[in-house]
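Peer 1: sequence first, then the predicted structure, then my questions.
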Amino acid sequence: MRGGLERRLLEGWRRRGVLAWVLWPVSLVYWALLTFKGALYRFGVLKSERLAVPVIVVGNVIVGGAGKTPATLAIAEHLRESGWRPGIISRGYGRRTVDYREVTPADDPLDAGDEALLLRRRTGVPVFVAARRAQAGKALLATYPSVNVLICDDGLQHLALARDVEVCVFDARGVGNGWLLPAGPLREPWPRPIDFVLHAPDALVSSPPAQSFSVRRTLAANAVRADGTQVSLAGLRGKSITALAGIAQPEAFFSMLRAEGLTLARSIALPDHDDFDDLPTLPDAKNPLVCTEKDAAKLWRHRPDALAVPLTLHVPGAFFDELSAKLSSGA
């Protein structure tokens, strides 16, 4: 039920239809609360906590999975290759634990958070999660004092953490109908001051005065099982595939699979961050079962043969040049 409601809202937020107009008065209340909260920080009633190293916040102003985690991955990998020693902090959304903790590759995704676990496994850099991102950052720096830059996965609206660079990510939806929650998909008014915008090529985004860069998402050439064995996507063409996704926009994943020439006999859409404890009936293990990389750790508990397909974000080198220059100049 929750997944169906999410999808209906996402669809309704694409335009200013009847549902949006009905919810528009409520969005004015949301706007008032946002304005009041911002004023508390602006006038010093509430304080933003600054950490000992530069902080890059990667997030989105639109709900429903705009691609912040692939952007965080790309930034972390670039910084590491450029000689920086990055760490990643996150809320660890969807985890059942409430403490702050380091994420390890062997963690249960229900304890660490599926996105945080993906970031740890893919990048190999230290990852800490906590409800308060500043607490996660301080714990990470105390454990790994050589880390000299932190990337916060999500948190543009988490004003309790001071930041040096803000990166906002948009997918093909752009700003949707341009209205605030719940009448539209925006978590905060847009445009607003920001350093960088990464957007899908066909996204309609007004982003002055930020530097804006078009990015492209593709599926990796190979999928991987729980034991590390790989299977090429090309080798799955002509077979009857079942695809499963527990992300904000599962149809985007299914469409990318079809674009690779795969035949989806069945597609299973689950709510974002679903715990996978109540899975629908899955096909026999002899038939290919494909999932997103974020979902893999949870699905592999039930089906280690499932094939996880990584997502690659192609980011222009000019963005990384500008980001490095900003960090080197002290942001």
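Peer 2: Cool, got the structure. Numbering: from 1, shown residues only.
Peer 1: CA atoms for contacts and neighbours, from now on please.
Peer 2: OK.
Peer 1: which non-adjacent residue is nearest residue 23?
Peer 2: Spatially, and ignoring its direct neighbours in sequence, residue 23 is nearest to residue 183 (4.7 Å; Cα to Cα, 6 or more residues apart in numbering).
Peer 1: surely that neighbour is in contact with residue 29?
Peer 2: No: the criterion here is Cα atoms under 8 Å, and residue 183 misses it with residue 29 at 11.1 Å.
Peer 1: could you give me the buried positions within stretch 95-114?
Peer 2: 95, 100-104, 108-114 (16 or more other Cα atoms under 10 Å).
Peer 1: scratch that, stretch 213-229 is what I was asking about
Peer 2: Neighbour-count burial for stretch 213-229, counted by 16+ other Cα under 10 Å, picks out 213-215, 217, 219, 222-226.
Peer 1: how far away from the center of its chain is the longest helix anywhere in the chain?
Peer 2: As assigned by DSSP state H, the longest helix anywhere in the chain is helix 18-42. Averaged C-alpha coordinates place helix 18-42 at 24 Å from its chain's average position (Cα atoms, centre = their mean, to the nearest Å).
Peer 1: again, but for stretch 211-224
Peer 2: Distance, stretch centre to chain centre, for stretch 211-224: 13 Å (Cα atoms, centre = their mean).
Peer 1: then this one, side by side with the first:
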Amino acid sequence: MWQSWFERQWQYKGWAQCLLLPLSWLFAGLAALRRALYRWRLFASSRLPVPVIVIGNISVGGVGKTPLVIHLAQALRAAGYSPGIISRGYGGRQTGAVSPESAPELYGDEPVLIAQRSASPVWVHALRAVAGRALLQAHPETDVLICDDGLQHYALQRDIEIAVVNRPHGLGNGRLLPAGPLREPLKRLQTVDLLVESGQLPAAESQVPTAEKQAPAFQQSLQLGQWTSLSDSSRHISLAALQARPLVAIAGIAHPQRFFQTIQALGLNCETKVFADHHAYTQADFADLSAKTILMTEKDAVKCRHLALSDAWFLPVTAELKPLGHSQTFADCVISLLKQREGNKK
């Protein structure tokens, strides 16, 4: 309840946010002090023997990092690299290697989804440097690490920073926690290497902060796949077949309305049922849905595959990135930065 209240308040600048401003100033001061302590090397920060690419964001909540992590891992592999992926494993309670068959309740739903789609080794640990070292020891062929989230995890040194920005919801009122959704001020975007816009683009060029213009920017969109059976991934169903059935869409993600709007745009009319982000599904969650065809996200499907749901379908998505104001592809930009960083070390 409180989370929903805060998320609504973060979109406005009113009396409630003003009351929280002193706490935001305190949060800003502590965050700045923490960054300074790492910069002054009073807090330990580890450098790994291979380049590290961090994909993160400056706000709380989902912004579309997971499809981008998968996209980058596949692109690097296609370019001849051997990427590995490290993650905190949010929502899980176990550390270590993640396989496509791993239990999401133990390792987190997003790491398991990444392991299924990326064809790269995945390792989870709250301390990303520990995860990186363990992955490199188990997979010595790995020559680049992608860190899923962790833009504020300064205990791990990084070679490339990619910030994902989701407008307008992700930036909200532009204030720091708890008066707004930001974990770091907007000027933090001035220091990243690449910027990925996963939501609405600014209505006019003048609305783009000068800081953001300094990093090459891309617009991320999601290419929809085929509706796929939860019980048999080789089975698919057409939109026409779904339109003839009683439907219910479920979502246990950060912003469920995005999924529901996608379904509506496809011409499907259905009931909706919202669960908390990272919800651990049980058979009881579907007890009253047995007479309906169930639609869900791929992230939800990872957590529901152990349930005997014979008429449930998920929609896989693939990230597509369009350059904004330049012609270089996302993969080429990252590879160019990798080569530049490698050249600087010699």
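Peer 2: On my side now, so go ahead. Note that the structure is a prediction, hence the values are computed from the model and not measured.
Peer 1: just give the TM-score of the two.
Peer 2: After superposition, the two chains reach a TM-score of 0.92 (TM-score structural alignment, normalised by the length of the first structure), with 325 aligned residues with a Cα RMSD of 1.8 Å.
Peer 1: about what we covered before: quick one: which of residue 183 and residue 29 of the first structure has more around it?
Peer 2: Ranked by neighbour count (other Cα atoms under 10 Å), residue 183 of the first structure and residue 29 place residue 183 first, with 26 against 14.
Peer 1: tell me who's in contact with the equivalent of the more buried one over in the second structure.
Peer 2: Under the alignment (TM-score structural alignment), residue 183 of the first structure pairs with residue 179 of the second structure. Shown in contact with residue 179 of the second structure (Cα atoms under 8 Å, 6 or more residues apart in numbering): 9-10, 16-18, 20-21, 23-24.
Peer 1: tell me which of the residues you listed persist in the first structure.
Peer 2: Shared with the first structure under both residues aligned by TM-score structural alignment, their matches' Cα atoms under 8 Å, the contacts from these are 10, 16-18, 20-21, 23-24.
Peer 1: need those residues in JSON lines (columns: distance to residue 59 of the second structure and neighbour count).
Peer 2: Output for these, formatted as JSON lines (distance: Cα to Cα, whole Å; neighbours: other Cα atoms under 10 Å):
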{"residue": "10", "distance to residue 59 of the second structure": "11", "neighbour count": "26"}
{"residue": "16", "distance to residue 59 of the second structure": "19", "neighbour count": "13"}
{"residue": "17", "distance to residue 59 of the second structure": "16", "neighbour count": "21"}
{"residue": "18", "distance to residue 59 of the second structure": "19", "neighbour count": "12"}
{"residue": "20", "distance to residue 59 of the second structure": "17", "neighbour count": "15"}
{"residue": "21", "distance to residue 59 of the second structure": "17", "neighbour count": "18"}
{"residue": "23", "distance to residue 59 of the second structure": "16", "neighbour count": "15"}
{"residue": "24", "distance to residue 59 of the second structure": "14", "neighbour count": "21"}
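Peer 1: which one of the residues you listed is nearest to residue 156 of the second structure?
Peer 2: residue 24 (25.5 Å; Cα to Cα).
Peer 1: give the equivalent position in the first structure for the closest one.
Peer 2: Residue pairing (TM-score structural alignment): residue 24 of the second structure is matched to residue 27 of the first structure.
Peer 1: pretty sure its match sits against residue 181.
Peer 2: Yes: with contacts counted by Cα under 8 Å, residue 27 of the first structure reaches residue 181, the gap being 5.5 Å.
Peer 1: how about residue 246 of the second structure, what's its partner in the first structure?
Peer 2: Using TM-score structural alignment, residue 246 of the second structure pairs with residue 240 in the first structure.
Peer 1: aligned to residue 155 of the first structure, what sits in the second structure?
Peer 2: So, by TM-score structural alignment, residue 155 of the first structure is matched to residue 150.
Peer 1: spatially central, which residue of the second structure would that be?
Peer 2: residue 65 (2.5 Å; Cα atoms, centre = their mean).
Peer 1: check contacts around it.
Peer 2: By Cα under 8 Å, 6+ apart, residue 65 of the second structure lies in contact with 55-56, 148-149, 164.
Peer 1: inside helices: which ones of these?
Peer 2: Checked against DSSP H, the contacts of residue 65 of the second structure include nothing in helices.
Peer 1: returning to what we had before: and which of the kept ones among the contacts of residue 179 of the second structure is nearest residue 281 of the second structure?
Peer 2: residue 10 (28.4 Å).
Peer 1: which parts of the stretch 51-200 of the first structure are strands?
Peer 2: Secondary structure of the stretch 51-200 of the first structure (DSSP state E, counting those that start in this stretch): strands at 55-59, 86-90, 101-102, 127-129, 149-153, 165-170, 196-199.
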